[in-house]
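In: coords below, sequence missing:
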């Protein structure tokens, strides 16, 4: 198993939009596995997760059960503290030859705020996801100026860093679902059916999550 994707986030909770993103990128790139990597503490949103990490991890595991291409990773949770992408990427690069880091275009546009961000291009390829009709059609326009000379455009959606890692721009199916909205619906006592997997909906109800 060599060609794998890393999909990080708080997943608070995981929802059908997350799963669809992973499925589309996996299909486009022919990934053998996509690892869902829930953060312990996000560096740019410290304390943002509203429920314990182990419960977020459990919801991921129940969401992907039966899918041979998806796996849950507890690496950042076990590590504890602030979750830095570079630490996770380095760890996975020691295990797999061909990594792809899944990231939305908005987060990618702030990559220069990440810890040791230039080193990411040494260890992983990127799958940068945009919504249909998004204004960003050229990654060069949002790459930090310091790295722009190191990246060349291969075709309309593919770029290559001088270290050999590639950046792929993907238009994904737009599902207007967000974890923030799901938490709000739960607080209001409204239905979240068809926004999350059935198993996650039951788990949230049974545990009384997101009520406060």
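Out: All right, it came through fine. Values in this document were obtained by computation on a predicted structure and should not be read as measured data.
In: contacts and neighbour counts: CA atoms only from here.
Out: Noted.
In: what packs against the lengthiest helix in the chain?
Out: Of all the elements of type helix in the chain, the one with the most residues (DSSP state H) is helix 16-29. Counting contacts by 3 or more Cα pairs under 8 Å, 6 or more residues apart in numbering; DSSP states H and E, helix 16-29 packs against strand 33-38.
In: separation between the residue of the chain positioned farthest from its centre and residue 71?
Out: Most distant from the centre of the chain: residue 189, at 28.1 Å, with distances by Cα atoms, centre = their mean. Per Cα to Cα, to the nearest Å, residue 189 is found 31 Å from residue 71.
In: how about stretch 103-117: buried residues?
Out: Judged by neighbour count (16 or more other Cα atoms under 10 Å), stretch 103-117 contains these buried residues: 103, 105, 108, 109, 111, 112, 114.
In: which ones among those residues lie within strands?
Out: Counting by DSSP state E, the buried residues of stretch 103-117 place residue 103 in strands.
In: and here is the other one:
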């Protein structure tokens, strides 16, 4: 009997990455191991998609710096890459829109590759990679529109990694919207607990404390060279509403923020 062909899968992580931390990168490795252990998937790529400056979050340094730090951090990865499309948008991009864009690009690349070879492999799927804290946003009434839930969770799917005391299974249980699509939510347990927070990294940097082993050395050197994460930078955007609120629309929050 022929072996079951595995579905090619790309993992997408959206967020501030302000700055990118070892925890952000670790999520990709955990997710890949889990998805491939199901026997259904073959993870063929990962995408880090930093949010644009238009999001307006306090303390958010310029996208050019966040992109540069992410690229430095991922130099040692042979399967996760940084994509600049979302960061170059003048306004904040909804998660559903970002997934739509990346899925379309992935399918175009697949069609080009298929036309040049005789391979009959299946087209890649795209799933959103997130921490368990992201799921808690679905419990907020009206924050997600039904169409975006159907698209992000129902059409694409989530790969959700436990984070600290937050457990994905509890959050899925408490949300009717997530429960409807529970078969398309892949829950990954982080047995070696890692609670590195970008917020705490920025705080340490402002106070002159070491962040070695929390972020890659290349990122630390970049921060020092460009004098990032100071008291002045943390005051940036203070008093301004976040883009979703400024536009008076309810849009989904970032996926991998801290």
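Out: Sure thing, it's come through. Keep in mind it's a predicted model, so treat the numbers as computed, not measured.
In: got a TM-score for the two of them?
Out: The TM-score (TM-score structural alignment, normalised by the length of structure 1) is 0.82; 196 aligned residues with a Cα RMSD of 2.3 Å.
In: what number of residues lie near residue 88 of structure 2?
Out: 16 (other Cα atoms under 10 Å).
In: quick one: map it onto structure 1.
Out: By TM-score structural alignment, residue 88 of structure 2 lines up with residue 78 in structure 1.
In: in stretch 26-38 of structure 1, which residues are buried?
Out: Neighbour-count burial for stretch 26-38 of structure 1, with 16+ other Cα under 10 Å as criterion, is recorded at 26, 31, 33, 34, 35, 36, 37, 38.
In: make TSV from these and add distance to residue 9 of structure 1 to it.
Out: As requested, the buried residues of stretch 26-38 of structure 1 are arranged in TSV below (distance: Cα to Cα, whole Å):
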residue	distance to residue 9 of structure 1
26	17
31	19
33	17
34	13
35	11
36	8
37	7
38	5
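In: which one of those residues sits closest to residue 169 of structure 1?
Out: residue 26 (13.3 Å; Cα to Cα).
In: the longest helix of structure 1 vs structure 2, average offset?
Out: With mean Cα distance after the TM-score superposition for structure 1, helix 16-29 of structure 1 departs from structure 2 by a mean of 1.2 Å once superposed.
In: still on that earlier bit, can you list the buried residues of stretch 103-117 of structure 1 in JSON lines and add distance to residue 180 of structure 1?
Out: Output for these, formatted as JSON lines (distance: Cα to Cα, whole Å):
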{"residue": "103", "distance to residue 180 of structure 1": "18"}
{"residue": "105", "distance to residue 180 of structure 1": "19"}
{"residue": "108", "distance to residue 180 of structure 1": "20"}
{"residue": "109", "distance to residue 180 of structure 1": "21"}
{"residue": "111", "distance to residue 180 of structure 1": "22"}
{"residue": "112", "distance to residue 180 of structure 1": "25"}
{"residue": "114", "distance to residue 180 of structure 1": "23"}
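In: give me the subset of the buried residues of stretch 103-117 of structure 1 lying in helices.
Out: 105, 108.
In: ok so, going back, farthest-apart pair in the buried residues of stretch 26-38 of structure 1, please.
Out: 31 and 38 (19.4 Å).
In: correct me, but residue 206 of structure 2 touches residue 229?
Out: Yes: contact status for residue 206 of structure 2 versus residue 229: in contact at 5.9 Å, counting by Cα atoms under 8 Å.
In: neighbour-wise, which of those two wins?
Out: residue 229 (23 against 16).
In: contact partners for the equivalent of residue 169 of structure 1 over in structure 2?
Out: Counting by TM-score structural alignment, residue 169 of structure 1 lines up with residue 187 in structure 2. Going by Cα atoms under 8 Å, 6 or more residues apart in numbering, residue 187 of structure 2 touches 159, 160, 161, 162, 168, 169.
In: tally of neighbours for the fourth one?
Out: So that's residue 162 of structure 2. 21.
In: how about it, what's its partner in structure 1?
Out: Under TM-score structural alignment, residue 162 of structure 2 pairs with residue 130 in structure 1.
In: any idea how far that match lies from residue 112 of structure 1?
Out: From residue 130 of structure 1 across to residue 112 of structure 1, the span is 19 Å (Cα to Cα).
In: any idea how far stretch 19-36 of structure 1 is from the middle of the chain?
Out: Centroid separation for stretch 19-36 of structure 1 versus its chain: 11 Å, with Cα atoms, centre = their mean, to the nearest Å.
In: tell me the contacts of residue 159 of structure 2?
Out: 31, 127, 128, 129, 130, 185, 186, 187, 188.
In: ok, and the closest non-adjacent residue to the match of residue 162 of structure 2?
Out: Once flanking residues are discounted, residue 130 of structure 1 sits nearest to residue 171: 4.9 Å by Cα to Cα, 6 or more residues apart in numbering.
In: same check on residue 2 of structure 1?
Out: residue 96 (4.9 Å).
In: how many neighbours does that neighbour have?
Out: If we define neighbours as other Cα under 10 Å, then residue 96 of structure 1 has 12 of them.
In: surely it and residue 31 touch.
Out: No: contact between residue 96 of structure 1 and residue 31 fails when scored by Cα under 8 Å: they sit 11.9 Å apart.
In: any common contacting residues for these two?
Out: Joint contacts of residue 96 of structure 1 and residue 31 (Cα under 8 Å, 6+ apart) are 3, 4.
In: give the contact list for residue 45 of structure 2.
Out: 9, 10, 11, 79, 80, 81.
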